[in-house]
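> got a predicted structure here, sequence first:
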Amino acid sequence: MSTQVTTVTELREAVLKARRVVVKIGSSSLTVDGGGLAPERIRELVDVLAGVRARGAEVVLVSSGAIAAGLEPLGMTERPASLELQQAAASVGQGLLAHHYQQEFARHGITTGQVLLTVDDVVRRSHYRNAARTFDALLDLGVVPVVNENDTVATSEIRFGDNDRLASLVAHLVHADLLVLLSDVDALYDGPPSRPGAQRIVEVRSADDLGGVEIGSVGSKVGTGGMVTKVQAARIATGAGIPVVLTAAPLAAQALAGETVGTFFHPTGRRRHLRLLWLAHASETKGTLTLDAGAVRAVVERGASLLPAGVTDVDGDFGAGDPVDLIAPDGAVVARGFVHFDAAEIPGLLGRSTADLRETLGEEYERELVHRDDLILL
């Protein structure tokens, strides 16, 4: 059997057997030149998603467009550079965007629920469980969650890959069977699509398939994403066992019918804990722990926890539960993990055995700096 035939079969199975589908659409696919919302594009998308619902699948929609929707009412022609103006535009535009979705889904007898997230809502232990319960309740009630990043209050998270990586994390959070990324480009190409002779990449089975591929990083005037963030999102999702289809918004109906449009990313890994998935791909670490050679071997080769005896230096201002980089003596980052002590406590623990720490400081110090269940190799 040829690779192409195999791809067609696997694609159709992944799409048509998916019981829970996350669809992400970018700002440029929902707006007209100048930044205002294009109601007809929203209507076309909703019609397609209602068809997915009609065949028995659940749908979660991750939609960019709040900032873009707020540009026209505020007299702006492109995304502002300052964070304050971006947040103002998001505040104006989010209500407009939600209203359009509510109206269009209502034509099909479907109720929508707005879910505004920051990265912390998806990855922090104290938050993501509540977020998961909220999604479960909405889906159990037959509601289509319409998700966007909470741009009105977000700080650095406002540039979190134009919702692409957020969509991949949401797909993991809701245990999705499929992630569909819709943009203004019909597929991933081996070079700029405008270049004569550029070839569409039909499928990606591993990172090796992207070797030598030129991936553009520039997004639209109203969004922040680009092909780089979409490939990163696909890597996160497929690494957690979720297949991904990447294509243009006008091809959404074909993509969600299992036709061979766009680029199909095959699953490459198994479902992992969401906190560790985020830790590997999207976290901003708060400090570093320098390991000696023996500790590097224990963590990397034996899958052991990181003990104080194997750490030679600490840097950064972090608290217990924050993400930190674990670095080898030569400075290479070998892993990331959630540390169990505040930075101020660690210097007094370095190089000491847990038995010694228990004897001198008490039982609460006879534990790992980073438990193996709370770290991921890089």
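Thanks, I have it.
> only C-alpha atoms for contact and neighbour calcs from this point on.
Noted.
> hmm, who's touching stretch 243-250?
By C-alpha atoms under 8 Å, 6 or more residues apart in numbering, the residues outside stretch 243-250 that reach it are 14, 25, 29, 45, 177-188, 230, 234, 237-238, 255, 261-267.
> how about stretch 333-348?
Contacts of stretch 333-348 (C-alpha under 8 Å, 6+ apart): 279-280, 296, 300, 308, 313-328, 368-371, 374-378.
> okay, now the one to match up with it:
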Amino acid sequence: MASAHQALGDARRVVVKVGSSSLTMPSGRPGKSRATGLDRTRIDLLVDALVGAVKDGRDIVLVSSGAIAAGLEPLRLGARPRDLATQQAAASVGQMLLVHAYAESFGRHGLHVGQVLLTADDLQRRTHYRNAQRNLDRLLNLGVIPIVNENDAVATDEIRFGDNDRLAALTAHLVNAGGMILLSDVDGVYDANPNRGSANLIAEITDEAMLQAVDTKGASSAGVGTGGMATKLDSARIASGAGVSVIITSMDNAADALAGRTVGTFVHKRGKRPPQRRFWLRWASVPKGYLTLDDGAVRAVVKGRKSLLPAGVTGVAGSFAAGDAIELRDLQGVAVARGLSSYDAGEIPALLGKQIADLDADHQRELIHRDDIALL
């Protein structure tokens, strides 16, 4: 077990995600979950742990929730607002307070921070994805601690990550991290809901089957956040499947997790880091339509890792242009892959079921090249 955790302790570049509930002060009123503002003592404790790793020559990227929670007190809001406009207003005020608190805390150690605000659209668009990657890499090369957060001030329900746990996993691949630590007010993953009776800490999760088997029913999230154990496991699945070691634990264990000590729940990495294009296709892209494949085409794409040819496609749906991401579905409607279309949606119906040799010169190519296909 210790050697497994040490894999993260040895990682040169680590993404650390912290939730809102770990950064804010509770109201102190029985039965109330609202926050009264940022807890500067807690922020300092987290920063001290991160600085220890930085001084050891490691790169740290901090994905921090807390903007909306930080905006509640100055706006005199009694709880996290439900309507989008007020959430955006709270984020606008709170993000400044949050980053200022981090800047002051890291400044005690002579370190600088840089704010990186992202929306899901930034990672769904290939060019924006690469721009975000270059920005983060440059900040790290300059010795700056990137503070990453979803841009809640402009994000809408349609273009949200859903939770910063998922953003952390995407960021881990974006910066080629070797490890990811998910911090909250829970010390790890349990085999049952600890709030409902007896439960045992799961020390290690070794494969996909164990991730899927964890019971997250009834798990609650903090009143000032949006996440829960289900989103952390989803994040761990994304990151570990892309060759990133993961620890899920409480913020009090941040220093131990960074050092590779046995704390929380360790999720083993599975496989190697996938090519950037395929990772982006699977986890960050939003399909603009889909193609329906016959059984032979499904076998060719999934098992044979072949390009998708017109002969094996029976239907097309959606409005997309050449270069857009689309889903590939079997005859039962189950998505088996995503890919980048070589054609506009309007061109494809005339090509369905035909051999490439029978097409005119302008269309004698695959619908989707195998290098542009990511299996689901």
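Perfect, thanks for sending it. This structure is a prediction, so every number in the text was calculated from the model and none was measured.
> take the contacts of stretch 333-348 of structure 1 and keep only those in strands.
Among the contacts of stretch 333-348 of structure 1, the members found in strands (DSSP state E) are 313-316, 323-327, 375-377.
> count of neighbours near the aligned partner of residue 311 of structure 1 in structure 2?
Using TM-score structural alignment, the partner of residue 311 of structure 1 in structure 2 is residue 313. When neighbours are defined as other C-alpha atoms under 10 Å, residue 313 of structure 2 has 27 of them.
> try residue 232 of structure 2
Neighbourhood size, residue 232 of structure 2 [other C-alpha under 10 Å]: 22.
> alignment lookup: it to structure 1.
Using TM-score structural alignment, residue 232 of structure 2 pairs with residue 230 in structure 1.
> let's verify its match: helix, strand, or coil?
Of the three states, residue 230 of structure 1 takes helix under DSSP: H, G, I helix; E, B strand; the rest coil.
> isn't it right next to residue 166, touching?
No - between residue 230 of structure 1 and residue 166 there is no contact under C-alpha atoms under 8 Å: 10.5 Å.
> rewinding a little: just the buried subset of the ones in strands among the contacts of stretch 333-348 of structure 1, please.
313-315, 323-327, 375-377 (16 or more other C-alpha atoms under 10 Å).
> residue 53 of structure 1: which of those residues is nearest?
Nearest to residue 53 of structure 1 out of those is residue 376 (C-alpha to C-alpha; 36.4 Å).
> residues contacting the equivalent of that closest one over in structure 2?
With TM-score structural alignment as the matching criterion, the partner of residue 376 of structure 1 in structure 2 is residue 374. Shown in contact with residue 374 of structure 2 (C-alpha under 8 Å, 6+ apart): 278-279, 281-282, 337-339.
> which of the residues you listed map to contacts in structure 1?
For those, the aligned pairs still in contact in structure 1 (both residues aligned by TM-score structural alignment, their matches' C-alpha atoms under 8 Å) are 278, 281-282, 337-339.
> select from these the one having the most neighbours.
residue 339 (29 neighbours).
> how about the nearest residue to it, chain neighbours excluded?
Excluding its sequence neighbours, the residue lying closest to residue 339 of structure 2 (C-alpha to C-alpha, 6 or more residues apart in numbering) is residue 373, at 4.3 Å.
> next one: the closest residue to the match of residue 232 of structure 2 other than its chain neighbours from residue 66 of structure 1, what distance?
Excluding the flanking residues, the one nearest residue 230 of structure 1 by C-alpha to C-alpha, 6+ apart is residue 164, at 5.7 Å. Distance of residue 164 of structure 1 to residue 66 of structure 1, given as C-alpha to C-alpha, to the nearest Å: 15 Å.
> cool, and residue 160 of structure 1?
14 Å.
> looking at these two, which is more packed in?
residue 66 (29 against 19).
> show me what contacts that one?
By C-alpha under 8 Å, 6+ apart, residue 66 of structure 1 lies in contact with 89-97, 148, 151.
> average offset between the helix or strand hosting residue 51 of structure 1 and structure 2?
Element membership for residue 51 of structure 1 (DSSP states H and E) is helix 39-54. Mean deviation of helix 39-54 of structure 1 relative to structure 2 after superposition (mean C-alpha distance after the TM-score superposition for structure 1): 0.9 Å.
> in that helix, what's buried?
41-43, 45-50, 52-53.
> select, from the residues you listed, the two members most distant in space.
Using C-alpha to C-alpha for every pair in the buried residues of helix 39-54 of structure 1, the one that comes out farthest apart is 41 and 53, at 18.6 Å.
> separation between the nearest residue to residue 154 of structure 2 once chain neighbours are set aside and residue 340 of structure 2?
Leaving aside its sequence neighbours, residue 154 of structure 2 sits nearest to residue 88 (C-alpha to C-alpha, 6+ apart; 6.6 Å). Remark: distance between residue 88 of structure 2 and residue 340 of structure 2 (C-alpha to C-alpha) = 33 Å.
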